[in-house]
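1. the amino acid sequence is not available; the structure is as follows:
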């Protein structure tokens, strides 16, 4: 589970953002702070994995706080969520090593998309792995093949249905089982599942038994 600290000076906005985080599988809100001083105290106490950080705080600029948070908790990652649109502000935040910059106002889906990207990308570089593959690094820097077009005949709408099915299923699925639920052909379901496998969003396991080739089974990529 990825621990998240929400930092925003507006109590209601912080509550809404925390609600968005709680709706994203694999994430939990461990604390909320409304000032820079409070954020530092909570970061040291809770040692979160990720901070959702606003730029405009009553006692300090979020850009300055970003560096202080890093000094307090070196392993911390920061995702900026702010109404600040100045190019210089965005550049300074990027130079500070943030994982993403999301401008207000935004929807729950917008934040979930960034959180899931963080989960997939940075989770592939967890400390349990002694070496990284180029694909792991590419995902962190936004160079994964996720930007490539879908296979011919595939649609974004159906891809989302496949993703939702996998996210909501505890066990792994075969292409045939996915097809039964989605109401598509096995061949079509497999194309989507293989696409997600190539993008690093699902894991694939082979189930042996019976005659012929082993069955490929797909599971949504677990949180890092």
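-> That came through fine. Keep in mind that this is a model prediction, so the values were computed, not measured.
2. alpha carbons only for contacts and neighbour counts from here, please
-> Will do.
3. report the contact partners of residue 102.
-> Shown in contact with residue 102 (C-alpha atoms under 8 Å, 6 or more residues apart in numbering): 79, 80, 81, 82, 111.
4. looking at those, which is nearest residue 130?
-> Nearest to residue 130 among the contacts of residue 102 is residue 79, at 25.7 Å by C-alpha to C-alpha.
5. how near is the closest one to residue 52?
-> Noted for residue 79: a distance of 5 Å to residue 52, by C-alpha to C-alpha, to the nearest Å.
6. farthest-apart pair in the contacts of residue 102, please.
-> The widest separation within the contacts of residue 102 (C-alpha to C-alpha) is 12.1 Å, between 82 and 111.
7. if we can go back for a sec, can you tell me which of the contacts of residue 102 are in helices?
-> Of the contacts of residue 102, the ones assigned to helices by DSSP state H are residue 111.
8. adding neighbour count and distance to residue 30, write the contacts of residue 102 out as CSV.
-> Formatted as CSV, the contacts of residue 102 follow (neighbours: other C-alpha atoms under 10 Å; distance: C-alpha to C-alpha, whole Å):
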residue, neighbour count, distance to residue 30
79, 23, 16
80, 24, 17
81, 24, 18
82, 20, 20
111, 19, 17
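9. ok, which stretches of the chain are strands?
-> Listed in chain order, the strands of the chain (DSSP state E) span 2-7, 27-33, 50-53, 77-82, 100-103, 173-174, 202-207, 215-220.
10. quick one, the second one and strand 2-7 angle?
-> Orientation of strand 27-33 against strand 2-7 (axes from the mean of the first three to the mean of the last three C-alpha atoms, to 10 degrees) gives an angle of 30 degrees.
11. got another, please set it beside the one above:
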């Protein structure tokens, strides 16, 4: 059983994460901490394999917590779970040893995929023996990654999602479904489905655009705020 410490300053969010984790076979939430100092103290007490760590917390930022945990003897692994989506935070998290970086909000399926890959990695890298060759190391590290990318609803392709996301990146002011469809080269109905998926998973936000007759169109814009 992989023992998890949930660290989030919002009690409601921490409880929700605990429920999700405890639904994944092979994982159990050992404890919950609501600030960085409490998290470090709980890790020092022992019995933790994985820390599910938020970044934006009062007093001590999550990246400081990750760095402090990394310096402890027999340190547990860290998975960042945050609303912060800036690449600077992603690079820092990797620098401080994070095995995964999951953006809020997320679905149970998305979290389960990350945890399942982490469990595969732990199984592949278990023990204190020497590896047989480079291939064994490559296989263990590959277990952390999903070659197919994030879990998508049936009928959606990673390639089209990447094209829709790229169109939004190139238009920080936002795009309607019709405008995105023109850029991507797909139907408006198809593109709207991907835009709505990004909205539901927290990748972008939408707002009505008024001006013409009839119902207003929706403009979609990538979310950039840190949290």
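-> All right, it came through fine. Here the structure is a predicted model, which means the values were calculated and not measured.
12. where does the TM-score land?
-> Scored against TM-score structural alignment, normalised by the length of the first structure, the superposed chains reach a TM-score of 0.61; 150 aligned residues with a C-alpha RMSD of 2.5 Å.
13. in a markdown table, list the strands of the first structure along with distance to residue 13 of the first structure.
-> Compiled in a markdown table, those are given as follows (distance: least, C-alpha to C-alpha, whole Å):
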| stretch | distance to residue 13 of the first structure |
| --- | --- |
| strand 2-7 | 10 |
| strand 27-33 | 11 |
| strand 50-53 | 12 |
| strand 77-82 | 11 |
| strand 100-103 | 13 |
| strand 173-174 | 38 |
| strand 202-207 | 33 |
| strand 215-220 | 31 |
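14. looking at those, which is nearest to residue 187 of the first structure?
-> It is, among the strands of the first structure and with distance given as C-alpha to C-alpha, strand 173-174, at 11.2 Å.
15. matching residues in the second structure for the closest one?
-> The alignment of strand 173-174 of the first structure onto the second structure (TM-score structural alignment) covers no residues at all.
16. tell me what that strand is packed against?
-> In terms of contacts (3 or more C-alpha pairs under 8 Å, 6 or more residues apart in numbering; DSSP states H and E), strand 173-174 of the first structure is packed against strand 215-220.
17. which residue packs closest to the most centrally placed residue in the first structure, ignoring adjacent ones?
-> Nearest to the mean C-alpha position of the first structure, by C-alpha atoms, centre = their mean, lies residue 116 at 2.1 Å. In space, and not counting its chain neighbours, residue 116 of the first structure is closest to residue 24: 7.9 Å by C-alpha to C-alpha, 6 or more residues apart in numbering.
18. what sits against that neighbour?
-> Residue 24 of the first structure sits next to 112, 115, 116 when contact means C-alpha under 8 Å, 6+ apart.
19. with respect to residue 3 of the first structure, which of the residues you listed is nearest?
-> residue 115 (11.6 Å).
20. can you report how many residues neighbour that closest one?
-> Applying other C-alpha atoms under 10 Å, we find 22 residues neighbouring residue 115 of the first structure.
21. could you do residue 68 of the second structure as well?
-> By other C-alpha under 10 Å, 15 other residues sit near residue 68 of the second structure.
22. again, but for residue 16 of the second structure
-> 10.
23. any idea how far it lies from residue 116 of the second structure?
-> Separation of residue 16 of the second structure from residue 116 of the second structure (C-alpha to C-alpha): 18 Å.
24. now swap in residue 64 of the second structure and tell me
-> Residue 64 of the second structure is 26 Å from residue 116 of the second structure, where distance means C-alpha to C-alpha.
25. got it, and residue 217 of the second structure?
-> Residue 217 of the second structure is 40 Å from residue 116 of the second structure, by C-alpha to C-alpha.
26. onto which residues of the second structure does stretch 112-120 of the first structure map?
-> The aligned range for stretch 112-120 of the first structure is 112-120, by TM-score structural alignment.
27. buried residues, stretch 118-136 of the first structure. List them.
-> Residues of stretch 118-136 of the first structure classed as buried under the neighbour-count rule (16 or more other C-alpha atoms under 10 Å) are 118, 119, 120, 121, 122, 123, 124, 125, 135, 136.
28. how long is it end to end?
-> From start residue to end residue, stretch 118-136 of the first structure stretches across 12 Å - C-alpha to C-alpha.
29. cool, and stretch 65-77 of the second structure?
-> End-to-end distance of stretch 65-77 of the second structure: 12 Å, with C-alpha to C-alpha as the criterion.
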